Structure formats: C-alpha cells, structure tokens
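Participant: here you go, sequence then predicted model.
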Amino acid sequence: MTKDHEDDGGHEWPHPADKAYAVDQARRLHDRARKGGLKFEVYLPPSLALWLLDRIEQGHFLDPSEATFVLLGEAQDTELHVDLRNELLKCSMQSAINDPRPGISGEDMFERMREKSKSPLPEPAQWKKQSRR
C-alpha cells in the first residue's frame, strides 16, 4: 500500500520512520541501481504465491524473478496511460460489485485480521534457483 492511512488502532501506516528510511534508502541506491540493477527479496501472501506458482506450472514464467521482471515492466509501460489504468480500476470495481459472495463489514474484517494476527504464520515456501555450471 502506498497511501498513508490509519488502521483501527489509530497507528499510521506505514510508520513515518519506516517511510523515511525507505525513501532515504531508495535515494542512496539510485546510482548503484543505475549501473547494476536492483536485487531484493519479496514475500507473497498465500493467494499471490499460489497464483504465481500456477503461472510457472503453466509455462508463463520460468521462475518468480522472471515474473517480477515482466510484470513490473508491464506496470512501468502502463504507468503513463492513465485512461487505461482508470478503465482497469473501473472493471475491477464492477467485478467486486457483481461478486455474488456475501460481503463483510469493515468491523468484521478488522476482527478477522486481529484474530489471524494472533497466530504465527507458517514458514513460507522458498524458491531456489537452479544453478547451472
């Protein structure tokens, strides 16, 4: 999420210190990234992880790093096309409106999130690149 908001506990997210650190780190890495690119680690929640693994099994991507490269490239390409992004947002919203499943209130959602956060997450699966020598 990129927009600051307050969760139900009254805390700002992201925390201002975390946001300042991220901005500072991005500035410090600019020159090195310009020359050598950027390498980073990412965590995907289960629904995105399964979506990605399905696409790899179907042959759409070789591995998660290729998917990241392709999908971020597509996001960069569409960034300048505000009209297309707005149309996509409208379609996504209409799809949510048309979803036949019953909705839940914000209060119920926060309660579910509180309950879920009480138990530790299972150890995530980790992709290992094949090394060719």
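Facilitator: Yes, it's here.
Participant: from now on I want contacts and neighbour counts done on CA atoms only, so please keep to that.
Facilitator: Fine.
Participant: what's the spacing between the residue most central in space within the chain and Val23?
Facilitator: Nearest residue to the geometric centre of the chain (C-alpha atoms, centre = their mean): Leu44, 7.0 Å. Per C-alpha to C-alpha, to the nearest Å, Leu44 is found 22 Å from Val23.
Participant: could you report the neighbour count for His30?
Facilitator: Neighbours of His30 under the rule other C-alpha atoms under 10 Å: 13.
Participant: before we go on, here's another structure to hold up against the first:
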Amino acid sequence: MADPHDDIYPPEYRAAQQAQAAALKAEASEHGLRLEAYLVPSVAEWVLAQVERGRFLDPSEAVFAAMQVFMELGAHPDLHEELFRREMTKRLNDDGPTIPGDEALARLKERIKRRADHEPPTWVKVPYPS
C-alpha cells in the first residue's frame, strides 16, 4: 500500500525524518523528547484558548494530553475504527461544495509551501520563578 504522504513530501525529506527518529529513539526512551511542534491555525487557536482559560498551563501540556489520548486509543482499535467511520460518514454526508482530488492536492501543496515560507509565532516557555 502506497503511503499517502508520498505525493506531498519528497522522499529524501521523509527519509531524513525517519532517520532522525531512529537515531533519537533510544535516548528519548530514557530521557524524553523536546521538540518544536507546528499547530495548524484552527488547532493553535483552540490550544491557546484553553491556555487562556487555565485548562492547560501551556501549549506543550495540551499536546502532551492529546498524545496520551492518542496512545490510549491505540489500545482500542475497534473504537478507533468506529471514530474513523463516524468522521468519514459525517464528511461524506456534508452538503458543502466538493473539490476534485487533483485540485484538493494542489491546494494542499500550496498551503504547505505558504506555511514553509512564513514563520509562525512561537510560544516561549515562561521561566519558573525562583
């Protein structure tokens, strides 16, 4: 089965990402992993609203909570399949405008390029008071 990302990202880019994951895995298993995460605008807006409301201390805490839920969902493939089925049904029943596949892929590639050309704002960790 072909990887759906093959049409979006160059193979050498994907290979470099996978090589870095392999190189860091052992040390990260013992010490954790610090990373910079890009959140698409709708997710970024939601996460920052949650921080503003005090639900999370900072965006990394929200990402941590989301990843825990994702990992826990992996232990329940039947539930994962059901959620996926519901989402697909919802989208298939959406009466909004349709976009041909080639056009949708072109738009996606353009969005990736635009985002690569523009630096998003960066959350700076607030130092803990001494």
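Facilitator: Good, I have the coordinates. Owing to the predicted nature of the structure, the values given are computational and were not obtained by experimental measurement.
Participant: care to give me the TM-score?
Facilitator: Here the TM-score for the pair of chains, by TM-score structural alignment, normalised by the length of the second structure, is 0.78; 126 aligned residues with a C-alpha RMSD of 2.6 Å.
Participant: one step back: where does the alignment partner in the second structure of the residue nearest to the centre of the first structure land in three-state SS?
Facilitator: Structural correspondence for Leu44 of the first structure with respect to the second structure (TM-score structural alignment): Leu39. Three-state call for Leu39 of the second structure (DSSP: H, G, I helix; E, B strand; the rest coil): coil.
Participant: Lys35 of the first structure matches what in the second structure?
Facilitator: Lys35 of the first structure maps onto Glu30 in the second structure, by TM-score structural alignment.
Participant: for its match, what are its contacts?
Facilitator: By C-alpha atoms under 8 Å, 6 or more residues apart in numbering, Glu30 of the second structure lies in contact with nothing.
Participant: roughly how far is stretch 27-47 of the second structure from the heart of the chain?
Facilitator: 8 Å (C-alpha atoms, centre = their mean, to the nearest Å).
Participant: okay, buried residues for that stretch please.
Facilitator: Buried residues in stretch 27-47 of the second structure, counted by 16 or more other C-alpha atoms under 10 Å: Val47.
Participant: end-to-end on it?
Facilitator: End-to-end distance (C-alpha to C-alpha), stretch 27-47 of the second structure: 29 Å.
Participant: now the helices: where do they sit in the second structure?
Facilitator: 11-31, 41-53, 59-74, 77-92, 101-117 (DSSP state H).
Participant: closest to Ser130 of the second structure out of these?
Facilitator: Ranking the helices of the second structure by their distance to Ser130 of the second structure (criterion: C-alpha to C-alpha) puts helix 59-74 first, at 21.0 Å.
Participant: quick one: list the elements packing against that closest one.
Facilitator: Helix 59-74 of the second structure is packed against helix 41-53, helix 77-92, with contacts defined by 3 or more C-alpha pairs under 8 Å, 6 or more residues apart in numbering; DSSP states H and E.
Participant: can you find the partner of Ser95 of the first structure in the second structure?
Facilitator: In the second structure, Ser95 of the first structure lands on Lys90 (TM-score structural alignment).
Participant: quickly note the distance from its match to Leu83 of the second structure.
Facilitator: 11 Å.
Participant: quick one: the match of Leu44 of the first structure from Asp94 of the second structure, how far?
Facilitator: Leu39 of the second structure is 25 Å from Asp94 of the second structure, by C-alpha to C-alpha.
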